[in-house]
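> Sequence first, predicted model second:
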Amino acid sequence: MTPDQLTAPPLAAAPTGRGARTRRTPSPRLRLALAAALALAVVAGFLLADTHGYAEFVVPLRLRRLAALVVVGWAVALSTVLFQTVTGNRILTPALMGFDALYVLLQTVVVFAFSSQLLRDLDPRLQFVAETLLMLAFALTLFRWLFASGRYPLHVLILVGMVFATLFRSIASFLQRLIDPSEFQTLQNLMFASFTTVDEDLVWITAAVVAVATLVVVRRLHVFDVLALGAETATNLGVDHRRETTKVLALVAVLVSVSTALVGPITFFGLLVAHLAYQLAGTHRHAVVLPMAGLSAVVCLVGGQFVLERLLEVTTTLSVVIELVGGLTFIALLIHRARRNLA
C-alpha cells in the first residue's frame, strides 16, 4: 500500500439493494470522442460564422489562420506533456529551457544591429529556417552537453536552461533600451504570438514537421508510459531511461522550435492545456492524455479566436489573453502544490 492509502480515511460503505445507484464515470474513449466533437464544432463555427452569404470567399481566407492555430496548438500541447513526462513535474514547460527568450533575443539583435525594416523585407521562409535551426542548435547542444553525455542529471539541465533563459532575456532587455522608440514598437509586436500574418507555405511546412513528430510519438506511447514511472522503475523494466529521455527532449525541441518560429512565443499556453488534459483524460496513459491535450489546445486557440473576433468584436491579440489565463493557472498550480506539501 502507498502512504496515501495508509493515511486515507476509511471509505463509506456503498449502498446496496434495489435503490442503490452506481456512479459511472465516462470511459477515456468517450471523453476523447466528446473532446473531438467539441473541437470539430469550434472549428466549424470559426470557419462558417458570419460569412454573410460569401462562404466561398471567406472560408478559404480563414483556413490559413485555422491551420496555424491547429498546428501550433497541437505542437505546444504534445511538447509540454512530453516534457512534463520526462521531468516528472506538471508545473514545468519547455519555455523554461529558453526557447521563447532566445526567439525574442534574435529579433532584438536584428533590429538593434540593422533595423526593423530588415525584418519586414527579409524572406519569411529564410527567417523561419534560420530561427528554427538556431533554436534547435541551442537546445540539442545543451541536451548533448549536459544530459546525453551522462555527466549530469536531468535537473541540472533544467537549471542551466533557466539560467540561459534569464541571460537571453537580460541581454534582450538591455538592447531594447538602446533601440529607437519607433523601432521598439515594431519589435514589441514580435514578442507575442500572432496568427494573423502567417505565411501559408510556412504553415504547411510546420504542419508536415508536426505530423512526422506525431507519428513518432504514436509509435512510442508505451515507452512514455514507462518513463512517467521514474528513472529507477523504467530502468528496472528494461528501458534505457537516459537514452529515451534524450530522444524525447530532442522531439520537444523540434516541436517548440518550429511552432515558435512560425507564430512567436507562447509561454504558458502549454501548461494550461496540459493541465486540462490531465483533468479531462481520466487516466495517465499517454494514448489518452496526448490527444486530449491536443484537442484541448485546438478548442482553446480556435475557440478563443472565435470569441474575440465574432462575439466580443475586439482586436486584442489572442496570445495576450492566453498568457494571462496560463499565468493564473501556473500560480494556482503552485499554490495547490504548496498547500498539498504542507498538509
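Okay, I see it. All figures in this text were calculated on a predicted structure; none of them were measured in a lab.
> can we go C-alpha only for contacts and neighbour counts from here?
OK.
> Let me see the ranges of the helices in the stretch 151-300 of the chain.
Using DSSP state H, counting those that start in this stretch, the helices of the stretch 151-300 of the chain run over 154-178, 181-189, 200-219, 221-227, 231-236, 241-263, 269-281, 286-306.
> another one to put next to it:
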Amino acid sequence: MAERRLFALLGLLALLSALFLGWELREPAGFILSLRAVKLASLLVVGAAIGAATVMFQTVAANRLLTPGIVGFDALFVFLQTGLVLLLGGAGFATLPDLAKFGAELLCMLLAGVALFGVMLRRGAEDVLRLVLTGVILGVFLRGLSGFAGRLLDPSEYSIVQLASFATFGAVDSTQLAIAAAVLVVALTGARLLAPALDAAALGRTTARAIGLPFDRIALLALVIVSACVAASTALVGPITFLGLLAASLAHTVLRTWRHALLIPGAAIISASILVAGQFVFERLLGQQSTLAVIVECVGGLLFLFLVLRKSRP
C-alpha cells in the first residue's frame, strides 16, 4: 500500500513538472524551455535534498520536530555572505567567480557539518541532544556575528547581503546545479544503503544496540549524508529552514510506514513537489518571482508551532 502511494506521489510530481515546463509555452519555445528546465531541475534537487535529509536527521535525533537547519547551516551560510561582503566590499563580492564561490560555500558547510557531528558524537550517539543544543547555540552565535558585521556595512552593501541570504531559484547556474545534483545522487545512494539500518535505529539507541546494530556508526554516517544534502541545497539557492519539516510530516502521514526505503524518497518527492507547485503558482499564475521561500517558511513555521503545541498537551 505504501509503495502505491509512493508511486502516486511520483506521478503527481511528474504532472507538476510537465505543467511547469509547458504552461503557456510561446516562441522562442526552445530557449524558454531550456530556462525552465534549469529552474525545474534546481527545484527538484533542492527539494529532494532537504526532504531526504530531514527524515534521516529526525530518525537519528529521535524527534520529528527537528530539521537539519536547526544546527546552524542557514546561519553559517548568512555569515559567509556577510563576511565576504565585509572583506571584499560590494563590488568585490559581485565580481567573485560564481563557481568558486559556490564551491567554497559547499565545502565550508560540508566540513563544518562533518566536524560538528564527528566531534560531538565522538563519545557515542547518546550525545545527539547535546549535538542539537550545540548547533542551536552556534547558530545564534553566527547570527549575532552576522548582525554585528551587517552594522559595519553601508546600506548598499547590506542590501547585497540581504539579497544573497534568501533562497532564490531565479538565476541558478547550470554548472553549479550539476555539481549539487552529483552530490545529491551520491548522498541518496548512501541513504538507500543505510535505509534498513535506519529502520532499526528508529527503535532507539538501546534497542538498536541490543539487536546488534552499530548505532553510533550508523548515526554518524547518516549525519554525514545529511550534511552533504543540506550543504549542496543551501550553497545552490540559499537556506530554506522549515521545508524539510513540512515534507517529512507529510511523508509520515501519507505513506504510513516506518520503512526508510520508502520514507526517504517519499519525503524527497513531497518536498520537490511543494517547491515545483509553489513556484508554478507564484510565477506562472500570480506573476511573482521571490515569494515562494517566504511562504514555505511561513507554512513550515506554523506547522512547527502546531506540532510543538500538540506534543505539549497532557
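Yep, it's here. If you're wondering where the values come from, they're calculated on a predicted model, not measured in any experiment.
> quick one on the thing from earlier: quick one: which of the helices of the stretch 151-300 of the first structure is nearest A36 of the first structure?
helix 286-306 (6.4 Å; Cα to Cα).
> and the closest one, which stretch of the second structure?
The aligned range for helix 286-306 of the first structure in the second structure is 260-280, by TM-score structural alignment.
> Same question for stretch 84-96 of the first structure.
Using TM-score structural alignment, stretch 84-96 of the first structure pairs with 58-70 in the second structure.
> which other residues reach that stretch?
53-54, 57, 128-129, 132, 135-136, 139, 198, 201-202, 204, 219, 222-223, 226, 230, 240-242, 244-245, 249, 304, 307-308 (Cα atoms under 8 Å, 6 or more residues apart in numbering).
> Try it again at 6 Å.
T54, V128, V136, A202, A219, T241 (Cα atoms under 6 Å, 6 or more residues apart in numbering).
> I'd say the first one and L243 touch.
What that stands for is T54 of the second structure. No. Taking contacts as Cα atoms under 6 Å, T54 of the second structure lies outside contact range of L243: 9.0 Å.
> Those two: which has the busier surroundings?
T54 (31 against 28; other Cα atoms under 10 Å).
> how far does the helix or strand that contains that one sit from the chain's center?
Using DSSP states H and E, the element containing T54 of the second structure is helix 29-61. Here helix 29-61 of the second structure is found 9 Å from its chain centre; the criterion is Cα atoms, centre = their mean, to the nearest Å.
> In it, which residues are buried?
By neighbour count on 16 or more other Cα atoms under 10 Å, the buried set for helix 29-61 of the second structure is 33, 36, 38-61.
> And for stretch 14-31 of the second structure?
For stretch 14-31 of the second structure, by 16+ other Cα under 10 Å, it's L16, S17, F20, L21.
> one step back: next, the distance between the ends of the match of stretch 84-96 of the first structure.
11 Å (Cα to Cα, to the nearest Å).
> thinking again about what came up before, how distant is the helix or strand following the helix holding T54 of the second structure from the center of its chain?
Remark: after helix 29-61 of the second structure, the chain's next helix or strand is helix 73-94, criterion DSSP H and E. Counting by Cα atoms, centre = their mean, helix 73-94 of the second structure is centred 20 Å from the centre of its parent chain.
> ok, now how distant is the equivalent of R220 of the first structure over in the second structure from A210 of the second structure?
Residue pairing (TM-score structural alignment): R220 of the first structure is matched to L194 of the second structure. From L194 of the second structure across to A210 of the second structure, the span is 18 Å (Cα to Cα).
> So between those two, which is more surrounded?
Using other Cα under 10 Å as the criterion, L194 of the second structure and A210 rank with L194 on top: 18 against 11.
> distance of the counterpart of L33 of the second structure in the first structure from T186 of the first structure?
Aligned counterpart of L33 of the second structure in the first structure: V59 (TM-score structural alignment). Going from V59 of the first structure to T186 of the first structure by Cα to Cα gives 30 Å.
> again with L280 of the first structure
Taking Cα to Cα, one finds L280 of the first structure at 40 Å from T186 of the first structure.
> sorry, back to before: so for L133 of the first structure, which of the helices of the stretch 151-300 of the first structure sits nearest?
helix 241-263 (8.0 Å).
> What residues in the second structure pair up with that closest one?
Using TM-score structural alignment, helix 241-263 of the first structure pairs with 215-237 in the second structure.
> got the contact list for the matching stretch?
46, 49, 53, 60, 102, 105-106, 109-110, 113-114, 124-125, 167-168, 180, 187.
> which of the residues you listed are buried?
For the contacts of stretch 215-237 of the second structure, buried by 16+ other Cα under 10 Å: 46, 49, 53, 60, 102, 105-106, 109-110, 113-114, 125, 167-168, 180, 187.
> Now for those residues: which two are most distant?
A125 and T168 (35.2 Å).
> what number of residues lie near L302 of the second structure?
When neighbours are counted by other Cα under 10 Å, L302 of the second structure registers 14.
> follow-up on the earlier one: as JSON lines, the helices of the stretch 151-300 of the first structure with distance to G53 of the first structure would be great.
Below are the helices of the stretch 151-300 of the first structure laid out as JSON lines (distance: least, Cα to Cα, whole Å):
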{"stretch": "helix 154-178", "distance to G53 of the first structure": "47"}
{"stretch": "helix 181-189", "distance to G53 of the first structure": "34"}
{"stretch": "helix 200-219", "distance to G53 of the first structure": "25"}
{"stretch": "helix 221-227", "distance to G53 of the first structure": "45"}
{"stretch": "helix 231-236", "distance to G53 of the first structure": "57"}
{"stretch": "helix 241-263", "distance to G53 of the first structure": "31"}
{"stretch": "helix 269-281", "distance to G53 of the first structure": "35"}
{"stretch": "helix 286-306", "distance to G53 of the first structure": "18"}
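> Quick check, central residue of the second structure?
In the second structure, the residue lying closest to the centroid (Cα atoms, centre = their mean) is I50, at 3.0 Å.
> Who are the contact partners of that residue?
So I50 of the second structure contacts G244 (Cα under 6 Å, 6+ apart).
> export the buried residues of stretch 14-31 of the second structure to CSV and tack on distance to M1 of the second structure and secondary structure?
Below are the buried residues of stretch 14-31 of the second structure laid out as CSV (distance: Cα to Cα, whole Å; DSSP: H, G, I helix; E, B strand; the rest coil):
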residue, distance to M1 of the second structure, secondary structure
L16, 23, helix
S17, 25, helix
F20, 29, helix
L21, 31, helix
